[in-house]
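>>> Pasting the sequence and the predicted model now:
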Amino acid sequence: MKKVILIASVIIALSNLPIFNFFLQEDFRYQNFDGSFLYKEEPGKGKSFIGCIRSYGHFLCEHPERDRGDNRLYRTFTIKPWRFWQWSEMLFSERYRLPYKQPGN
């Protein structure tokens, strides 16, 4: 039993390394409340979460009328706990702390 737990722990630890995340990571999508701002994060193509935050800040500066009311940024992807290789990101990444909103609504 100890051997099985050790092997499972090693697999989970190794799968959370950045090399695995690069190949297994999904595309993350974000939007504001009314859908006037959309962003798709693409790993390996230079579109990151930090870029999303910057783009949304720039969007709010260009559209001051959007600064009233609900101006939060929402994630439109669901958390998938069975994807154990992303557990470290689910616990520590800011993208998972954003409130969820169904895409297109």
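Sure, I can see it. Because the structure is a prediction, the values reported are computed rather than measured.
>>> all contacts plus neighbour counts: C-alpha atoms, from now on.
OK.
>>> Please report how far residue 46 lies from residue 52.
The spacing between residue 46 and residue 52, counted by C-alpha to C-alpha, to the nearest Å, is 11 Å.
>>> Report the contact partners of the residue nearest the centre of the chain.
The C-alpha lying nearest the average C-alpha coordinate of the chain belongs to residue 95 (C-alpha atoms, centre = their mean; 4.0 Å). By C-alpha atoms under 8 Å, 6 or more residues apart in numbering, the contact list for residue 95 reads 49, 75.
>>> Among residue 46 and residue 52, which residue is more densely surrounded?
residue 52 (20 against 9; other C-alpha atoms under 10 Å).
>>> for the more buried one, what are its contacts?
39, 41.
>>> also this one, for the comparison:
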Amino acid sequence: MKRKVLILILSIVIVSNLPFFTFFLQEDFTYSNADGTFTYSEEGGKGKSFEGCQRLYGYFLCQHPLKDQGDNELYRTFTIKPWRFWEWGEMIFHNERFKLPYKDSGK
């Protein structure tokens, strides 16, 4: 009985991390620089990606040379929610966004 329950739970976690389901369930990840002059929202399933965020932030720093001095770190403004098992695939295989330092968005 315990084995069947464990297999059922693992099946739900694996299936919920498939691209079809993450398209509908993925959180909108948001990013900002230290002073909030650059913001970006990675919308789940809408074609906006973390790689696009990095490219745009690099372009932003090129267009604003004064921002490239001092604290030019990119911050995540979303909290990590480990209980959202349908995002575990992103946390494991695309963990770059989760390694960014956290900054409160002030909402």
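Yes, it's here. Since we're looking at a predicted model, the values are computed, not measured.
>>> Superposed, how do the two chains score by TM?
In this superposition the chains share a TM-score of 0.93, using TM-score structural alignment, normalised by the length of the first structure; 105 aligned residues with a C-alpha RMSD of 1.3 Å.
>>> What's the residue nearest to the centre of the first structure aligned with over in the second structure?
Superposed on the second structure with TM-score structural alignment, residue 95 of the first structure falls opposite residue 97.
>>> Can I take it that that match is in a helix?
Yes: according to DSSP: H, G, I helix; E, B strand; the rest coil, residue 97 of the second structure belongs to a helix.
>>> What distance do you get for it to residue 10 of the second structure?
Applying C-alpha to C-alpha to residue 97 of the second structure and residue 10 of the second structure gives a distance of 25 Å.
>>> Residue 51 of the second structure now?
Relative to residue 10 of the second structure, and taking C-alpha to C-alpha, residue 51 of the second structure is found at 30 Å.
>>> go on, residue 56 of the second structure?
Distance from residue 56 of the second structure to residue 10 of the second structure, by C-alpha to C-alpha: 37 Å.
>>> and these two? which has more neighbours close in?
residue 56 (15 against 12).
>>> Which helix or which strand is home to the more buried one?
helix 50-63 (DSSP states H and E).
>>> just residue 5 of the second structure next, same as before
Going by DSSP H and E, residue 5 of the second structure is part of helix 2-16.
>>> Equivalent analysis for residue 23 of the second structure, please.
Judged by DSSP H and E, residue 23 of the second structure forms part of helix 19-25.
>>> Tell me how many other residues surround the residue lying closest to residue 70 of the first structure once chain neighbours are set aside.
What sits nearest to residue 70 of the first structure in space, not counting adjacent residues and going by C-alpha to C-alpha, 6 or more residues apart in numbering, is residue 33, at 6.5 Å. If you count neighbours by other C-alpha under 10 Å, residue 33 of the first structure ends up with 17.
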